[in-house]
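Trainee: predicted structure and sequence below. I'll ask about it afterward.
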Amino acid sequence: MSLALMRVGAALLPYRTGLDPSTLLKLAAATGSEWRWSPESATLTPTGLASAIATGGASLGSGPLGSALALLVKTSGSSGGPKVVMLTRDNLLASAAAVNRRLGFGSDDVWLCSLRLSHIGGLAIIHRWTLAGATLILHEGFDAQAVAEDLQRFAVTHISLVPPMLGRLLESGAVPPPSLRVVLVGGQALRPVLAERAIVAGWPIFLTYGMTETASQIATSRTALERVPADGRVGPLLPGVEIDRHDGLDGPSRLRVRGPMLMAGYANPERRPGQGLDKGWFVTSDLGGLDEEGDLRVVGRADDVLVIGGNNISLTRVDGLLRVAPGVSDLAVVALDDAIWGHRLVVVYSGDLDERAFERWCDGALSGAERPRAFKRVAGLPLLDSGKYDRIAIRAFALESGSGP
């Protein structure tokens, strides 16, 4: 459907099933969507609910960008708030061509895709496969055993994973087939412990960095990792990608990105290009720069949004959700490093609610990635002389209960 719509000049906005009608209406209004495809009845109706944009509505508003709008993808964005990215046909083709050249992906190769097709990680693979005329093995979700079997059965050469998926493959005892040349790992930082395990086990790991706003990756390792980079190094930029800042005496700055795969802008009802861009540049919330060898280094984020299991999670949002729990007087959310998921959240709190009851309350109030994995009740949160939270002391409490379920 995505490829066919792009061919006739229409754009697709995929979304996950189960969204309530009010959420769909808001999504449709925010993007100017005109048609909804209902797979249950196999009908296309002008309901105003977002799914697919009709041919007449697929062009961008007046502006310097002449390429037809082809894909709209929802992302949590650097601020933690939901946004929808507008990608043109030229964005998608530029990205696919650059990635295929960098990874040597051609017509004789096989890419296994187990990433969701409602996110750019999975959707980008569709365009790489089509452009290369290669073979695609498409999985409905990720199952470590099924992926391990199909890697061998179909002599897969390329696969994309987020770190938790890689961790599950390793835990399953899966062995990389001789055909496998590239395991792209992105979506969040790959922790050294997990990377080392994968390298020792013979998996050809390539680090990658990108985002929905750039139609997937913009930098990738030159070759499969022989050791784990300790300085946030990813690899060289893809052809055509520009970063306007370098590491300097003041340390890394926010990454500003420009290139042919950069989005037309964030969606708006009129589909005007340029929203979210600064004179053609996109300012990310990631801190980093280019080193002396021209490799991209990403060393952290400029805000409080963390990537957990491939999802952008705002600590401010989680804090707000937890504070409405009955029997909780005060709390602080601490993010501890996790070798598989990137981070795990621990809540240190005071109040009458016991830890098991708080955990049960969270099961129904927070999504999986937002949900704390451990709880530590204290008599009162420690404070500094200034009256602010003593973050060091609070973190020490979190570490006491940081193993979590």
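Mentor: Received it, and whenever you're ready, just let me know what you need. This is a predicted model, so every value here is computed, not measured.

Trainee: only C-alpha atoms for contact and neighbour calcs from this point on.
Mentor: Will do.

Trainee: just give the number of residues close to residue 351.
Mentor: Per other Cα atoms under 10 Å, the neighbour tally for residue 351 reads 15.

Trainee: actually residue 377, not the one I wrote
Mentor: Counted with other Cα under 10 Å, the neighbours of residue 377 add up to 22.

Trainee: tell me the contacts of it?
Mentor: Residue 377 sits next to 348-351, 354-355 when contact means Cα atoms under 8 Å, 6 or more residues apart in numbering.

Trainee: next, the one to line up against it:
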Amino acid sequence: MRAVEPVPTDGSPQAAARLAELAAAALDGEGPAVLPTGPGEPPPASDLLAPVDDDVAAIVTTTGSTGDAKAVLLPASALRASADATSRRIGPPGRWLLALPAHHVAGLQVLLRSAHAGRPAAAMDLREGFRPDAFAALTGEAGAAYTSLVPTQLVRLLDAGGDVLDALRSFTAVLLGGAAADVALFERARAAGVPLVTTYGMSETCGGCVYDGRPLDGVTVDLEPDGRIVLGGATVAAGYRGAVSEADRAAFTGDGFRTNDLGAWSPDGRLAVLGRADDVIVTGGENVAPATVERALLAQDGVREACVVGVPDPEWGARVVAAVVGDGLDGEALRAAVAPGLGRAAPRAVTVLDALPLRGIGKPDRAALRTYLDDSLGGSLRGSDRT
């Protein structure tokens, strides 16, 4: 059995460097397994610090998208398989730039992949948040070949243009994951010359394991009859630690992990992720996938971000509502523009915000947005019979 060492991080390069050193030692079997914690998080509960199997190198916590966060056991063998498969897909081993929180799986993977290449990662100072100018400056200083971003960061870098965009173009590959992004953003980045690679995965698969819709070497993707995605192979975690539900434990099936995401195969054999099963909105007896409505909104001029949720309604069960981010937008005009093509899935209201509420490494906080929109729109929605 192996000891577990909590490793606090605060967004500083120094904390990231310490985590990288301890995680690399754990990967080589020369130290305790690491349990990174984020800024302001309390010390881990005692049950998370009990010894683990010798092969476990790290314990990471999920962002709690569907409930309480869970602690995931990541074997050294799975982390190595992920690093090797990533290198085979995107290019030779090289230095990585860390622009994500180090305690999340995507940030930890940046540190480990750079260590795997024999070059310490260059880490941004994130204590004051992500700044495009700081990203560009560090890119030039570090000579990094790879980085990982979430969509909100990519949007800000593209909007900055100039030297920032030049820095983004200089990478061998820019991995984009952590949250759903729209086709328009992909096209915009690639048209600007950004070597973008879209990724899909989660803490339970050591981060991204499907790149540009195709599984990495050693990774399998299966779809259940209802469209549920099942990921399998060498990068799957060893399970959860601590108190989790029986349903959560049952998600691990041998060498597979049954996700809560819905998917479909595109005509060219790529995996298209349609959204989370528990995000589906049931309105008037019909199922509405938020991603479908979000794509329609994002196709409208000036819309940079969109998030769709269902707010409670006594007659319909839920009403479809949306929040968008962009300059000079009119919510009612957007609603009218997308309604003809969406039918019953059309949003009942579209609210323009300065920013979407976020959680984790940049995923929209649907629960917080649902509460906000229910409070701000609920009365007017429930007072109308318009569909």
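Mentor: Happy to help now that I have it. Keep in mind that what you see is a predicted model, and the values were worked out from it rather than measured.

Trainee: identify the farthest-apart pair in the contacts of residue 377 of structure 1.
Mentor: The largest separation in the contacts of residue 377 of structure 1, counting by Cα to Cα, is between 348 and 354 at 11.8 Å.

Trainee: between the two, which one's more packed in?
Mentor: Counted by other Cα under 10 Å, residue 348 of structure 1 and residue 354 do not tie: residue 348 has more neighbours, with 24 against 15.

Trainee: starting at the chain centroid, how far to whichever strand or helix holds the more buried one?
Mentor: Take DSSP states H and E as the rule and residue 348 of structure 1 turns out to sit in strand 342-351. Its chain's C-alpha centre and that of strand 342-351 of structure 1 lie 23 Å apart, by Cα atoms, centre = their mean, to the nearest Å.

Trainee: which outside residues touch that strand?
Mentor: Residues outside strand 342-351 of structure 1 that contact it (Cα under 8 Å, 6+ apart): 163, 188-191, 306-309, 327-338, 370-381, 394, 397-398, 401-402.

Trainee: in which helix or strand does the residue mapped onto residue 186 of structure 2 from structure 1 reside?
Mentor: Using TM-score structural alignment, the partner of residue 186 of structure 2 in structure 1 is residue 195. For residue 195 of structure 1, the element it lies in under DSSP H and E is helix 192-200.

Trainee: the very next helix or strand once past that helix aligns to what range in structure 2?
Mentor: Per DSSP H and E, the first helix or strand lying C-terminal to helix 192-200 of structure 1 is strand 205-211. Counting by TM-score structural alignment, strand 205-211 of structure 1 pairs with residues 196-202 of structure 2.

Trainee: residue 139 of structure 2 - nearest residue in space that isn't next to it in sequence?
Mentor: Counting by Cα to Cα, 6 or more residues apart in numbering, residue 167 is the residue found nearest to residue 139 of structure 2 once chain neighbours are left out, at 6.2 Å.

Trainee: so how many other residues sit close to that neighbour?
Mentor: Around residue 167 of structure 2 there are 20 other residues, counting by other Cα under 10 Å.

Trainee: how big is the angle separating the particular helix or strand that has it in it from helix 183-191?
Mentor: Using DSSP H and E, the element containing residue 167 of structure 2 is helix 162-169. Calculated by axes from the mean of the first three to the mean of the last three Cα atoms, to 10 degrees, helix 162-169 of structure 2 forms an angle of 90 degrees with helix 183-191.

Trainee: what comes up buried for helix 162-169 of structure 2?
Mentor: By neighbour count on 16 or more other Cα atoms under 10 Å, the buried set for helix 162-169 of structure 2 is 164-169.

Trainee: among the residues you listed, which two are most distant?
Mentor: 164 and 169 (8.8 Å).

Trainee: which among the contacts of strand 342-351 of structure 1 count as buried?
Mentor: For the contacts of strand 342-351 of structure 1, a neighbour count by 16+ other Cα under 10 Å gives the buried set as 163, 188-191, 306-309, 328, 331-335, 338, 370-377, 381, 394, 397-398, 401-402.

Trainee: among the residues you listed, which ones are in strands?
Mentor: Of those, the ones assigned to strands by DSSP state E are 306-308, 328, 331-335, 338, 374-377.

Trainee: residue 241 of structure 1: which of the residues you listed is nearest?
Mentor: Checking those against residue 241 of structure 1 by Cα to Cα gives residue 307 as the nearest, at 23.5 Å.

Trainee: distance of the closest one from residue 320 of structure 1?
Mentor: To residue 320 of structure 1, residue 307 of structure 1 is 18 Å away according to Cα to Cα, to the nearest Å.

Trainee: residue contacts, residue 107 of structure 2?
Mentor: Applying Cα under 8 Å, 6+ apart, the residues near residue 107 of structure 2 are 98-101, 148.

Trainee: map it onto structure 1.
Mentor: That one, residue 107 of structure 2, aligns with residue 122 by TM-score structural alignment.

Trainee: now for that match, which secondary structure element holds it?
Mentor: Assigned by DSSP H and E, residue 122 of structure 1 falls in helix 120-132.

Trainee: do the same with residue 71 of structure 1
Mentor: Per DSSP H and E, residue 71 of structure 1 falls inside strand 69-75.

Trainee: that strand maps to which residues in structure 2?
Mentor: Under TM-score structural alignment, the match for strand 69-75 of structure 1 is residues 56-62.

Trainee: in structure 2, what range does the longest helix along structure 1 match?
Mentor: The residue-count maximum for a helix in structure 1 (DSSP state H) belongs to helix 89-103. Aligned by TM-score structural alignment, helix 89-103 of structure 1 falls on residues 76-90 of structure 2.

Trainee: for the stretch 201-350 of structure 1, which segments are assigned as helices?
Mentor: 315-322 (DSSP state H, counting those that start in this stretch).

Trainee: name all residues that make contact with the residue lying closest to residue 163 of structure 2 once chain neighbours are set aside.
Mentor: Nearest non-adjacent residue to residue 163 of structure 2, counting by Cα to Cα, 6+ apart: residue 136, 6.9 Å away. Neighbouring residues of residue 136 of structure 2 by Cα under 8 Å, 6+ apart: 163-164, 167-168.

Trainee: no further questions, thank you.
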